[in-house]
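Student: just the structure for this:
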Amino acid sequence: MWPFLIFCVVIFGLLGVMLVAAWFIGAKARHGGAQDIPYESGIVPVGEAEDMRLSIEFYLVAIFFVIFDLETIFIVAWAVAFEETAWLGYGAACVFIGMLLIALLYEFRTGALDWGVKRRVSMPGRYAKADAA
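Tutor: Predicted structure coming up:
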């Protein structure tokens, strides 16, 4: 019982020291002006939010990151269970990685990974109606 009581006293003592030190050392809050604006953490906003347009490439990179992050999770899970899955698991992992490579090559071919000059890739039969008109 005594060790637990000493532990609690030490914890609350450290808590009190940290709170008092933060009160003395910390900056005093000045309210008014940009400090009361919830946008940009109190920094004076520059322009309107509607004026800020982000390129679609930023969203594509975020989506690709999430997709490949999930794929990494699946591959690591397969590697952990490699002994239990044997050759069947190895074949499934090879098919999975092959599908990932096909998807990556498709993204590269269509220009989704190209941030340079925009180019239109002609896909056979895809724009047949639009080109015929």
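Student: going forward, measure contacts and count neighbours with C-alpha atoms only.
Tutor: Will do.
Student: and Val95, how many neighbours?
Tutor: Residues within reach of Val95, counting by other Cα atoms under 10 Å, total 12.
Student: name the secondary structure element that contains it.
Tutor: Assigned by DSSP states H and E, Val95 falls within helix 82-110.
Student: mind listing what's buried in that helix?
Tutor: Within helix 82-110, the residues scored as buried using 16 or more other Cα atoms under 10 Å are 89, 93.
Student: can you name the next helix or strand after it?
Tutor: Counting by DSSP H and E, what follows helix 82-110 is helix 128-132.
Student: give me the distance from that following helix to the chain's centre.
Tutor: Remark: helix 128-132 is offset 39 Å from the chain centroid, using Cα atoms, centre = their mean, to the nearest Å.
Student: to compare against the first, here's the next sequence to fold:
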Amino acid sequence: MNLLVFSSTLSIAIPTILLITSIFLRKRCTQDREKSSPFECGFDPKSLARVPFSMRFFLLAIIFIVFDIEIILLMPIPISLTLCNTTTMILVPTTFLLILILGLLHEWNEGALDWSK
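Tutor: This next block holds a predicted model:
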């Protein structure tokens, strides 16, 4: 019985002590407008909602997603080289990379990757 009382007292005392110390030791921070606001696409959430969207930001995000997916699609190729015909497994990724490189060169020539403008 004595052990039961001790364990129940301890199970109440420890969370209470932790709660009280967290209240006294918490950070006293000032409210910063930039840190307390959510960040989305470079927009200021406290301004007008009818601000024109940056097409350069959108194009760069799409290019990033395309090359992210490209990496995911190219990852299983070394493993499948042992399972399939070698010439097919070399021809398919080479064609895939060639199409992506041509697309990247087109974007570069169109100026979508130039942020200095």
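Student: what's the TM-score for these two chains?
Tutor: Overlay of the two chains. TM-score (TM-score structural alignment, normalised by the length of structure 2): 0.59; 95 aligned residues with a Cα RMSD of 3.7 Å.
Student: now for the helix holding Val95 of structure 1, which elements pack on it?
Tutor: Helix 82-110 of structure 1 sits against helix 56-80, with contacts defined as 3 or more Cα pairs under 8 Å, 6 or more residues apart in numbering; DSSP states H and E.
Student: rerun at 7 Å
Tutor: In terms of contacts (3 or more Cα pairs under 7 Å, 6 or more residues apart in numbering; DSSP states H and E), helix 82-110 of structure 1 is packed against no helix or strand at all.
Student: got the angle for that helix vs helix 56-80?
Tutor: 160 degrees (axes from the mean of the first three to the mean of the last three Cα atoms, to 10 degrees).
Student: from the chain's centre, how far out does helix 82-110 of structure 1 sit?
Tutor: 23 Å.
Student: and if you look at stretch 58-76 of structure 2?
Tutor: 13 Å.
Student: for that stretch, list every residue counted as buried.
Tutor: 60, 63.
Student: can you list contacts of it?
Tutor: Stretch 58-76 of structure 2 is contacted by residues Ala112 when judged by Cα atoms under 7 Å, 6 or more residues apart in numbering.
Student: repeat that with 10 Å
Tutor: 41, 55-57, 93, 96-97, 100, 103-104, 107, 112-115 (Cα atoms under 10 Å, 6 or more residues apart in numbering).
Student: again, but for stretch 11-27 of structure 2
Tutor: 5, 7, 10.
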